[in-house]
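Enquirer: Please work out how this folds:
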Amino acid sequence: MLLTDTHTHQYYEKDLAKRAEQMQRCFDNGVKRLFLPNVDVASIAMIDAMVKSYPENCFAMAGLHPCDVKEDYQSVLKEIYNSIADRKIYAIGEIGVDLYWDKTTLAIQQDAFKQQIEWAKQLDLPFVIHCREAFDEVFEVLEETKHDKMRGIFHCFTGDLDQAKRAISLGFYLGIGGVVTYKKAGLDQVLYDIPLDHIVLETDSPFLAPVPFRGKPNESSYLLHVAQKVADIYVKDLEEIAEVTTENSRKIFGV
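Expert: Below you'll find the predicted structure:
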């Protein structure tokens, strides 16, 4: 069985011994492909170090997280963009809009989002969207920048059925993580009407740990619990869920 974690910050673990243990647990659980979203300038080196340690298993992205879009965002974007020439990346991300923490930065968040979508267009890469309490604002940008090769993932998708269908219609897969295991989330009800061909799996570790680890630090090995919940929803074998969602990830990232 081969599982793909399409969104993990596993690189946040700085203790190399602990990181090695986490990675071994990944392999033991069949999680052998980890895609690492960039959030700021500092995380570039962290991601690169992880890719160097696990070149067959870890795949880098480049992008500026919306919560890290500050007054100096133009210079930060330039630094992140300049790093791409020296690295192999598989997506632009994670990028988007987050209005949970700060609504006053909406304009510059959307501007940074648009600029990075343009990177994806120029480089013919998918992009990975962070959207928190901002579906309308994200869709506004996507409609404005829409093009034929637009594609990617709505990371940590927690929207309703209409939002899911709209995301899919724009060329995006839904990133399903630990939230699907939470009883009151209602995400299982949305997935009942979404074909498996439109979803990928993720952990967003160390955040949003699935049941039975909810409230504790998350890690990519826990993707197995997300996959099992998805298997229960679709009434399919765990192996089929792994096969289809990994194939979906290959279609997105090209690897």
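
Enquirer: Going by C-alpha atoms from here, please, whenever you check contacts or count neighbours.
Expert: Noted.

Enquirer: which residues in the stretch 51-200 of the chain form helices?
Expert: 73-83, 106-123, 135-145, 161-169, 187-191 (DSSP state H, counting those that start in this stretch).

Enquirer: and the end-to-end length of stretch 199-208?
Expert: Using Cα to Cα, to the nearest Å, the end-to-end distance of stretch 199-208 comes to 18 Å.

Enquirer: Please state the offset of it from the chain centre?
Expert: Chain-centre distance of stretch 199-208: 7 Å, with Cα atoms, centre = their mean, to the nearest Å.

Enquirer: Here is a second sequence; please produce its structure as well for comparison:
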Amino acid sequence: MIDTHAHIYATEFDHDRDEVVQRAKATGIEHILLPNIDLESIEPMLATEAKYPDICRSMMGLHPCYVDSNVDETLKTIYSWFDKHRFIAVGEIGIDLYWDKTYRVEQERAFITQLNWAKELGLPVVIHTRDSIEQTLALLKNEQDGQLRGVFHCFGGSLEEAKAINDLGFHLGLGGVSTFKNSGMDKVIPELDLSWVILETDCPYLAPVPHRGKRNEPAYTELVMQRIAALRNLNAQQVIDVTTRNAKSLFKL
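Expert: Predicted coordinates:
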């Protein structure tokens, strides 16, 4: 399995990161993909990748929650990193209107700028949306010229939204939300086109049932996989095979 979205460089893992990586490997996790969020996360992320080079791969991008009035300078610094290091994706990027709409215009500008980096660099994008799926799809549709590919990470939307995302050539990242009783995903997952589905945790956030509310970790990817298998009446290996193939193809692993 591949955990396509994990923040194991975060301070929540500082006391037991080695054990977390060992548990991931023991569960059958082949790769842990690390999305960047801001300028401060770059150093710990790259240090984590350097410590576990056999399993960790880094991305580079600016998360919408860290966009502010200084966005253009921040983006310049983020972009400069693509000359210094090999990243597997531009991410995580997107639009988040849940916490604060103050920098909505700047968020949109940062999103479009980073989509254009992805075209230029031939990399996939990892998209974060919260209370913004319509706006994000509209911006993406405008920029999609056949070159863009990527994933809407932490997908928890409707079947109509899933189809709109797939129609634009984008994958769906399924994580802990898929296991929540009140998420409605029990109705959506059986209808999804599995050729567009990849697995993720978004750890340390959004731990799947039965760990909901606690710290998430890459080993829990298995619980997401089992939930998909149960809802689709498939065996575990079938889900592992298709989602791993999808992730390897998308991120060129």
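
Enquirer: Which among the helices of the stretch 51-200 of structure 1 is found nearest to residue 43 of structure 1?
Expert: When the helices of the stretch 51-200 of structure 1 are compared by Cα to Cα, helix 73-83 sits nearest residue 43 of structure 1, at 10.0 Å.

Enquirer: returning to that earlier point: nearest to residue 41 of structure 1, out of the helices of the stretch 51-200 of structure 1?
Expert: helix 73-83 (6.1 Å).

Enquirer: so how far is residue 199 of structure 1 from the nearest residue to residue 80 of structure 1 once chain neighbours are set aside?
Expert: Spatial nearest neighbour of residue 80 of structure 1, chain neighbours left out: residue 41 (6.1 Å); criterion: Cα to Cα, 6 or more residues apart in numbering. Counting by Cα to Cα, the gap from residue 41 of structure 1 to residue 199 of structure 1 is 29 Å.

Enquirer: which of the two has more neighbours?
Expert: residue 199 (25 against 18; other Cα atoms under 10 Å).

Enquirer: That one maps to what in structure 2?
Expert: For residue 199 of structure 1, the aligned residue in structure 2 is residue 197 (criterion: TM-score structural alignment).

Enquirer: these two touch, right, that match and residue 171?
Expert: Yes - Residue 197 of structure 2 lies in contact with residue 171 (Cα atoms under 8 Å); the separation is 5.8 Å.

Enquirer: What is the neighbour count of the equivalent of residue 172 of structure 1 over in structure 2?
Expert: Residue 172 of structure 1 maps onto residue 170 in structure 2, with residues paired by TM-score structural alignment. Neighbour count for residue 170 of structure 2, taken as other Cα under 10 Å: 23.

Enquirer: For residue 170 of structure 2, give me its contacts.
Expert: 149-152, 196 (Cα atoms under 8 Å, 6 or more residues apart in numbering).

Enquirer: Now do it against residue 146 of structure 2, distance only.
Expert: Applying Cα to Cα to residue 170 of structure 2 and residue 146 of structure 2 gives a distance of 11 Å.

Enquirer: circling back: apart from its neighbours in sequence, what residue is nearest the match of residue 199 of structure 1?
Expert: residue 172 (5.0 Å).

Enquirer: Tell me who's in contact with that neighbour.
Expert: Residue 172 of structure 2 neighbours (Cα under 8 Å, 6+ apart): 151-155, 162, 165-166, 196-198.

Enquirer: go again using 7 Å as the cut-off
Expert: 151-153, 155, 196-198 (Cα atoms under 7 Å, 6 or more residues apart in numbering).
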